[in-house]
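Visitor: Following is a predicted model, sequence given first.
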Amino acid sequence: MRILILGGTSEARALAQRVAGDAAYQATLSLAGRTRNPWLPPIPFRIGGFGGVDGLRDYLAAEAIEAVIDATHPFALQMSDNARLACATAQIPLAALTRPEWEAQAGDRWIVVDDIDTAVEALGDAPRRVLLTHGRLRLAAFARRPQHDYLVRTIDRPDDIEMLPQHRLILERGPFDGASELRLLENEQIDVIVSKNSGGAATYPKIEAARELGISVVMIRRPKADAVAECFDVEAVMAWLAAHRAAP
């Protein structure tokens, strides 16, 4: 069965490793190319966009793809929409390998917002020490609040980092552990964290550390995508693929 995995996440990595040794599947992993030194899978892969819905539909036809697994980041809404529309037009089954959202627990001090602009406003006027962990995009929005001191943690250097008047950059790739997150928040005297509600275990320790230290979290709500079949682990994907395989 020829399958396309839309990836870039730890879930996509796990699925690529799982199908690599399974003769029942011929899989290709597609990476957006936003990370400069991406993890390369043990299966064929491609890097870069498709050219919108039409480009993806053409690729699916040219490669005779029989099923698509959307294992992109929960905030990669454009790619997920393109996959849904292309697969619907081409009549190819589509499933999402995704992470359940984080839910606030007792002791969490969350300020839930809809987008980056609202997150900026939620920081308030008084100078604060802010940890930004929401990814590479739109750091420039925080330049509207130059009174804050920003600690930015991301995988690659953001192009717009210099627009933040007061900042320090940490280049690190998760997963992170609870002890190191506690040390980071304490040593850097962080007052508030800005984070997307990405879900999953890799970056959740920062949320646990914030809870333990009583630090506020400006949590950016996950965008709502049109419904497709959802799988929350690799074995669920394998069961879904088996159910969609043509009879031998």
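Guide: That came in fine, so what should we check first?

Visitor: Could you use CA atoms for every contact and neighbour count after this?
Guide: Will do.

Visitor: Could you pull up the contacting residues of residue 79?
Guide: Residue 79 makes contact with residue 72 under the criterion C-alpha atoms under 8 Å, 6 or more residues apart in numbering.

Visitor: Would you mark the buried spots in the helix or strand harbouring it?
Guide: Element membership for residue 79 (DSSP states H and E) is helix 77-90. Within helix 77-90, the residues that count as buried by 16 or more other C-alpha atoms under 10 Å are 77, 79, 80, 82, 83, 84, 85, 86, 87, 90.

Visitor: can you give me the strands for this protein?
Guide: Listed in chain order, the strands of the chain (DSSP state E) span 2-6, 26-31, 45-47, 67-70, 94-97, 110-113, 129-132, 149-154, 167-171, 192-196, 216-220, 229-231.

Visitor: ok, second structure coming up, stack it against the first:
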Amino acid sequence: MHILVLGGTTEARRLAELLVAAEPAARVTSSLAGRVSSPRLPPGEVRVGGFGGADGLAAWLRTHEVDVLIDATHPFAETISFNAAAAAAQTHVPLLALRRPGWTAADGDRWHPVGSLAGAAQALPALGERIFLTTGRLGLAAFAALDAQWFLTRSVDAPEAPHPARMEVLLERGPFTLDGERDLIRRHRIDVLVTKDSGGAATAPKLTAAREAGIPVVVVRRPPVPEGVPVAGTPEAAAAWLAGHRLRN
């Protein structure tokens, strides 16, 4: 059996570990987008780079005789997820989406849900002037026109233009601690947090720190999983789905 995992997330690495350990006779290939200069590599085979859209992915599935496709990309990697659904439909390869659950607001949270990064940028002038922007380096262009706000951003690799003119960059990789997030908000006098609803524990402490500080949080809602694609919430659930699939087939 050849399993292709569209990865780049903590959950994808964990899934590859589970599959390599549980299915020693299977071929497990993880595909990384190549957007991070020094990614943490999972066990098994690894390929880096795009496929050339849905048709390119479908051709790769056929050429490499993939039996199961698992989309374990970031919850906001909308393009590759829809390409995966289209390629799976073309090739009749079973597809599963692995998605960590989104965050849920707690008592005391001042969340402002928006549908896009552009919507987040539109909301900021009414909310504050010193922004902790945690939406990733590839989305900074949406905030480039905001001159009255100062931004603190955090990413693994340095961002490229376009981006806000008044911006300080922290080159860091999670997970992040609650004490660290509290100190960051206090030191930089942050009055608004902007985040995507990525879910997971690695970056969740910023939400607690924002709640304690009483500052508003602009939350970009995640895009939906393509219609008809089954979803697993954890790597363990994805591995169990795969085991069940093998029994059924």
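Guide: Perfect, I can see it now. Being a predicted model, the structure only gives us computed values, none of them experimental.

Visitor: TM-score for this pair?
Guide: Scored against TM-score structural alignment, normalised by the length of structure 1, the superposed chains reach a TM-score of 0.95; 247 aligned residues with a C-alpha RMSD of 1.6 Å.

Visitor: got the strands of structure 1 as a markdown table, with mean neighbour count columns?
Guide: Conversion of those to a markdown table gives the following (neighbours: other C-alpha atoms under 10 Å):
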| stretch | mean neighbour count |
| --- | --- |
| strand 2-6 | 22 |
| strand 26-31 | 22 |
| strand 45-47 | 14 |
| strand 67-70 | 24 |
| strand 94-97 | 23 |
| strand 110-113 | 18 |
| strand 129-132 | 22 |
| strand 149-154 | 20 |
| strand 167-171 | 14 |
| strand 192-196 | 23 |
| strand 216-220 | 23 |
| strand 229-231 | 17 |
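
Visitor: okay if I get the ones you listed as TSV plus distance to residue 122 of structure 1?
Guide: Listed next are those as TSV, based on distance: least, C-alpha to C-alpha, whole Å:
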stretch	distance to residue 122 of structure 1
strand 2-6	33
strand 26-31	33
strand 45-47	36
strand 67-70	32
strand 94-97	31
strand 110-113	8
strand 129-132	12
strand 149-154	14
strand 167-171	18
strand 192-196	10
strand 216-220	7
strand 229-231	32
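
Visitor: Show me the contact partners of stretch 237-244 of structure 1.
Guide: Stretch 237-244 of structure 1 has contacts (C-alpha under 8 Å, 6+ apart) with 67, 93, 95, 97, 231.

Visitor: In structure 2, which residues correspond to it?
Guide: Counting by TM-score structural alignment, stretch 237-244 of structure 1 falls onto residues 238-245 of structure 2.

Visitor: And the matching stretch, how far out from the chain middle?
Guide: For stretch 238-245 of structure 2, the separation from the chain centroid amounts to 22 Å (computed by C-alpha atoms, centre = their mean, to the nearest Å).

Visitor: For that stretch, give me the average deviation versus structure 1.
Guide: Mean deviation of stretch 238-245 of structure 2 relative to structure 1 after superposition (mean C-alpha distance after the TM-score superposition for structure 1): 1.2 Å.

Visitor: if we can go back for a sec, name the pair among the buried residues of helix 77-90 of structure 1 with the greatest separation in space.
Guide: Within those, 77 and 90 form the most distant pair, 19.9 Å apart (C-alpha to C-alpha).

Visitor: Which stretch of structure 2 is the helix holding residue 79 of structure 1 matched to in the alignment?
Guide: Counting by TM-score structural alignment, helix 77-90 of structure 1 falls onto residues 78-91 of structure 2.

Visitor: with structure 1 superposed, average distance for the matching stretch?
Guide: Stretch 78-91 of structure 2 sits 0.6 Å off on average (mean C-alpha distance after the TM-score superposition for structure 1).

Visitor: separation between the residue nearest the centre of structure 2 and residue 222 of structure 2?
Guide: Nearest to the geometric centre of structure 2 sits residue 74, at 2.6 Å (C-alpha atoms, centre = their mean). Counting by C-alpha to C-alpha, to the nearest Å, the separation of residue 74 of structure 2 from residue 222 of structure 2 is 10 Å.

Visitor: Mutual contacts of the two, please.
Guide: Both residue 74 of structure 2 and residue 222 are contacted by residue 198, under the criterion C-alpha under 8 Å, 6+ apart.

Visitor: quick one, what contacts residue 115 of structure 2?
Guide: Taking C-alpha under 8 Å, 6+ apart, we find residue 115 of structure 2 in contact with 220, 221, 222.

Visitor: quick check, nearest of those residues to residue 56 of structure 2?
Guide: The nearest member of the contacts of residue 115 of structure 2 to residue 56 of structure 2, counting by C-alpha to C-alpha, is residue 222 at 25.5 Å.

Visitor: Hmm, the closest one is touching residue 135, no?
Guide: No. Applying C-alpha atoms under 8 Å, one finds residue 222 of structure 2 not in contact with residue 135, separated by 11.7 Å.

Visitor: list the residues that contact both of these two?
Guide: Residues touching both residue 222 of structure 2 and residue 135 (C-alpha under 8 Å, 6+ apart) are residue 196.

Visitor: now the helices: where do they sit in structure 2?
Guide: Secondary structure of structure 2 (DSSP state H): helices at 10-22, 53-63, 78-91, 117-123, 178-187, 205-213, 235-248.
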